[in-house]
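> Below is the sequence, then the predicted model.
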Amino acid sequence: MLSALLIFVFGLSIAAPPSEAQGPGAEVTFTATSANVNDAGRGVKINVFRWSSEDDRNALVAAMNPPAQRGNAEGADERGRGGAGRGAAGARGRGRGDAPAAPPNPMAGLITALERAPTIGYLWLNDSNIGYAIRYAYRTITPDRGERIILASNRRLGDTGTSWKPLAPATSTDYDFTVIELRLDSKGLGEGKASISTKVVVDPDAKMVALDNYAAAPAVLKNVKR
C-alpha cells in the first residue's frame, strides 16, 4: 500500500508543469483573426520554430537598459586635466566637456538586438505572401495553467501598407519593430495585443520585455488558438 502511494505521489510531482516552460521543443502554430485595425477580420497564422531561452530574455531586457554614454565622464576628465594650469589647453578641454552626452535609447537597443537575433518563426496573413520574421519568442506558464507569450519582430506590422494601422481611438506608435503579447487560457485559447498601438516596457515582476498596461490595450488578434 505504501509503495503504491509513493508511486502515485511521484507521478503527480512529475506531471505538474513548471512555472516557465522554455527550450527548443517542437514547432508550434497559432491561428488568429486580426482586430481593431484597418483590415480587421483577416486570418493570421503564427509559426514558432523554437522558444527563446532565459539567456535570450535577459539579453533583450539588457538591450532596453543600455549603459549611460561616457561623454560626461570624458568631459569631466578633460576639465580636470585642463584645470592643472595649461591655460588655452584647459579652455579647450572645458569646451569639449560642456556638451552633454546623449541619453540612452532603450528602443534603439531593442531593435539592434532583434536585428542581430536569428529568425525563429513567422507571422503571416493567410491571404498574403508577406511574412514577418519572428526573432524572439518567450513563453511562461501562468498560475491558472494558461500561457503568456511574448513575440518580437525586427519589422513593424504594416510597414508595407495600412493593413495593420490601428483604428481610432487607438493611436499608432512609431516603433520600427513589433512586440506581440499573447495571453491564452489552459485550453490554448485567447487574444493578442501589439506594440503598433501600445508602449513597450520591461515588466519588473516577470523580468522580461512586454507591453505596457496590457489590460487597457486594444486587442489586435482575436480568437487566438494553439
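Yep, that arrived.
> Only C-alpha atoms from now on, for both contacts and neighbour counts.
OK.
> Residue 201 is in contact with residue 209, isn't it?
Yes: using CA atoms under 8 Å, residue 201 is in contact with residue 209, at 5.8 Å.
> what about these two, which has more around it?
Each of residue 201 and residue 209 had its neighbours counted (other CA atoms under 10 Å), and the higher figure belongs to residue 209 (25 against 16).
> That one and residue 58, how far apart?
As for residue 209, its distance to residue 58 is 9 Å (criterion: CA to CA, to the nearest Å).
> can you pull out the helices in the chain?
Secondary structure of the chain by DSSP state H: the helices cover 2-15, 54-63, 71-82, 88-97, 106-116.
> in the first one, what counts as buried?
Okay, so that is helix 2-15. Buried residues in helix 2-15, counted by 16 or more other CA atoms under 10 Å: none are found.
> Please apply the same query to stretch 118-129.
Buried residues in stretch 118-129, counted by 16+ other CA under 10 Å: 119, 120, 121, 122, 123, 124, 125, 126.
> likewise stretch 38-46?
40, 43, 44, 45, 46.
> Hmm, residue 30 and the last one touching each other?
Yes: counting by CA under 8 Å, residue 46 sits close enough to residue 30 to count as a contact (5.0 Å).
> which non-adjacent residue is nearest residue 97?
Spatial nearest neighbour of residue 97, excluding adjacent residues (CA to CA, 6 or more residues apart in numbering): residue 75 at 3.4 Å.
> How much space separates that neighbour from residue 93?
Residue 75 sits at a distance of 7 Å from residue 93 (criterion: CA to CA).
> Identify whichever of the helices of the chain lies nearest to residue 176.
Nearest of the helices of the chain to residue 176, taken as CA to CA: helix 106-116 at 7.6 Å.
> mind checking how far residue 132 is from residue 79?
49 Å.
> now residue 179
Distance of residue 179 to residue 79, given as CA to CA: 43 Å.
> Residue 137: what's it in contact with?
48, 50, 51, 52, 120, 149, 150, 151, 152 (CA atoms under 8 Å, 6 or more residues apart in numbering).
> closest to residue 71 among those?
For those, the nearest to residue 71 is residue 152 (31.6 Å; CA to CA).
> State the distance from the closest one to residue 138.
9 Å.
> second one coming, line it up with the first:
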Amino acid sequence: MRSQTPIRLGVAVAVSITGIALTSAVLSAQAQPDPSGSEALVSERIVATTANLAAGSNVELRVELKRWSTEDERTDILSAAREGPEALQQALRDTDTLGLAFTGDSAVGYFIRYAFRQELPGGGHRVVLATEPRLGSRLARPWRATAAGPDYPFSVIELRLDRNGRGTGTMSFAAQVVVDEPAGTVGLQGFDTAPVLLNGATMEQVGGSGRTS
C-alpha cells in the first residue's frame, strides 16, 4: 500500500485575481514563458475535456509543457506540501514556470509550476501537474466540483495515460492533495475511486528537450 501524507486544509488563502498584470516586464522579470504558448517552448502537449463539474464541464483544457520538474524542484515542492496548503501555494509561486494551461478559447494561460511523469507497469504514464492560481479562478463562474470538495487556492491535476498517450484524469476540485512518498511526488488521494473530471486526455511530444529527472 502506498504511503500517502494528506495535505490538510488550514485557513483558506484568498487568491486575488483582480489586478494580475501579465505585462511583458513582469513576465521577463519572473522568467515566465510566452503566455501565448509559443510552440518553440513546448515539449509536451496535453489536451483533455472537463467533465462532472458543477461549473466548468465540457471545456477543453490544453497544457503546453516546456519541461518537467527537476529533482531539486520536486524536493522543494514535497517539503512544502508536508507543511500544508499555504506552504505549498507559496512554494508553487516561488518555483519556475514550466508551461501554461489554457481553458476553453482563452488566450491567457494558468502557470504550471509542477510537472511529474512516472512510467507505469505495462506501459503508459502517470502525470501530475500543479497550477497556481487555481484553474478556472479567473472566470465569472469559477470551476467547482458537483459535491463539496477541498478548496485549494491552486490546482493539482492527475492523469493516467496508456502506452498510446490516451486516458482520463481527475483534479483537486474533487480529491485531496497528498504526498506520495514512494513515488516522490504530490498527487491526488484515491485516484481509482475519484470522480473522472478529465475525459479523452491525450499527450504528445511536440518539440523541445522534454528533459526529465
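Arrived safely, thanks for sending. Computed from a prediction, not measured in an experiment: that's the story for all the values here.
> Now, the buried residues of stretch 118-129 of structure 1 that are in strands?
Among these, the members falling in strands (DSSP state E) are 121, 122, 123, 124, 125.
> who's more crowded, residue 152 and residue 138 of structure 1?
The residue with more neighbours, out of residue 152 of structure 1 and residue 138, is residue 152; 26 against 23, by other CA under 10 Å.
> The aligned partner of that one in structure 2 - nearest residue in space that isn't next to it in sequence?
In structure 2, the residue paired with residue 152 of structure 1 is residue 130, using TM-score structural alignment. Leaving aside its sequence neighbours, residue 130 of structure 2 sits nearest to residue 156 (CA to CA, 6+ apart; 4.3 Å).
> who's in contact with the one you found?
Residue 156 of structure 2 sits next to 128, 129, 130, 131, 171, 172, 177, 187, 188 when contact means CA under 8 Å, 6+ apart.
> Same question for residue 36 of structure 1.
Residue 36 of structure 1 neighbours (CA under 8 Å, 6+ apart): 166, 167, 218, 219, 220.
> Between the residues you listed, which sits nearest residue 114 of structure 1?
The nearest member of these to residue 114 of structure 1, counting by CA to CA, is residue 220 at 21.6 Å.
> Could you find the closest non-adjacent residue to that closest one?
residue 35 (4.5 Å).
> what does the one you found align to in structure 2?
Using TM-score structural alignment as the criterion, residue 35 of structure 1 maps onto residue 51 of structure 2.
> can you give me the strands for structure 2?
Going by DSSP E, structure 2 shows strands at 4-6, 44-50, 53-55, 60-65, 99-103, 110-119, 125-131, 144-145, 155-161, 166-171, 177-180, 185-188, 198-205.
> Would you mind finding the most buried of these?
Burial of these is given as mean neighbour count (mean count of other CA atoms under 10 Å); strand 185-188 ranks first at a mean of 26.
> Identify the residues contacting it?
Identification of contacts with strand 185-188 of structure 2 by CA under 8 Å, 6+ apart yields 74, 77-78, 81, 116, 128, 156-158, 171-172, 175-180.
> sorry, back to before: what about the aligned residue in structure 1 for the residue nearest to residue 130 of structure 2, distance to residue 117 of structure 1?
Following TM-score structural alignment, the counterpart assigned to residue 156 of structure 2 within structure 1 is residue 179. Separation of residue 179 of structure 1 from residue 117 of structure 1 (CA to CA) stands at 14 Å.
> which residues does residue 110 of structure 1 contact?
60, 63, 64.
> what's the counterpart of it in structure 2?
Aligned by TM-score structural alignment, residue 110 of structure 1 pairs with residue 88 of structure 2.
> Check residue 95 of structure 1 too.
Alignment note: residue 95 of structure 1 maps to a gap in structure 2; criterion TM-score structural alignment.
> count of neighbours near residue 95 of structure 1?
When neighbours are counted by other CA under 10 Å, residue 95 of structure 1 comes out with 13.
> does the match of residue 35 of structure 1 really touch residue 201, like I thought?
No: Residue 51 of structure 2 is beyond contact range of residue 201, at 11.5 Å (criterion: CA under 8 Å).
> And the residue nearest to residue 167 of structure 1 when sequence neighbours are not counted, how close does it get to residue 219 of structure 1?
Leaving aside its sequence neighbours, residue 167 of structure 1 sits nearest to residue 37 (CA to CA, 6+ apart; 5.0 Å). Distance of residue 37 of structure 1 to residue 219 of structure 1, given as CA to CA: 9 Å.
> Then residue 211 of structure 1?
Residue 211 of structure 1 is 12 Å from residue 219 of structure 1, by CA to CA.
> Please apply the same query to residue 121 of structure 1.
In this structure, residue 121 of structure 1 and residue 219 of structure 1 are 21 Å apart, going by CA to CA.
> again with residue 39 of structure 1
Distance of residue 39 of structure 1 to residue 219 of structure 1, given as CA to CA: 14 Å.
> rewinding a little: are there residues contacting both of residue 211 and residue 219 of structure 1? Which ones?
Overlap of the contact sets of residue 211 of structure 1 and residue 219 (by CA under 8 Å, 6+ apart) consists of residue 194.
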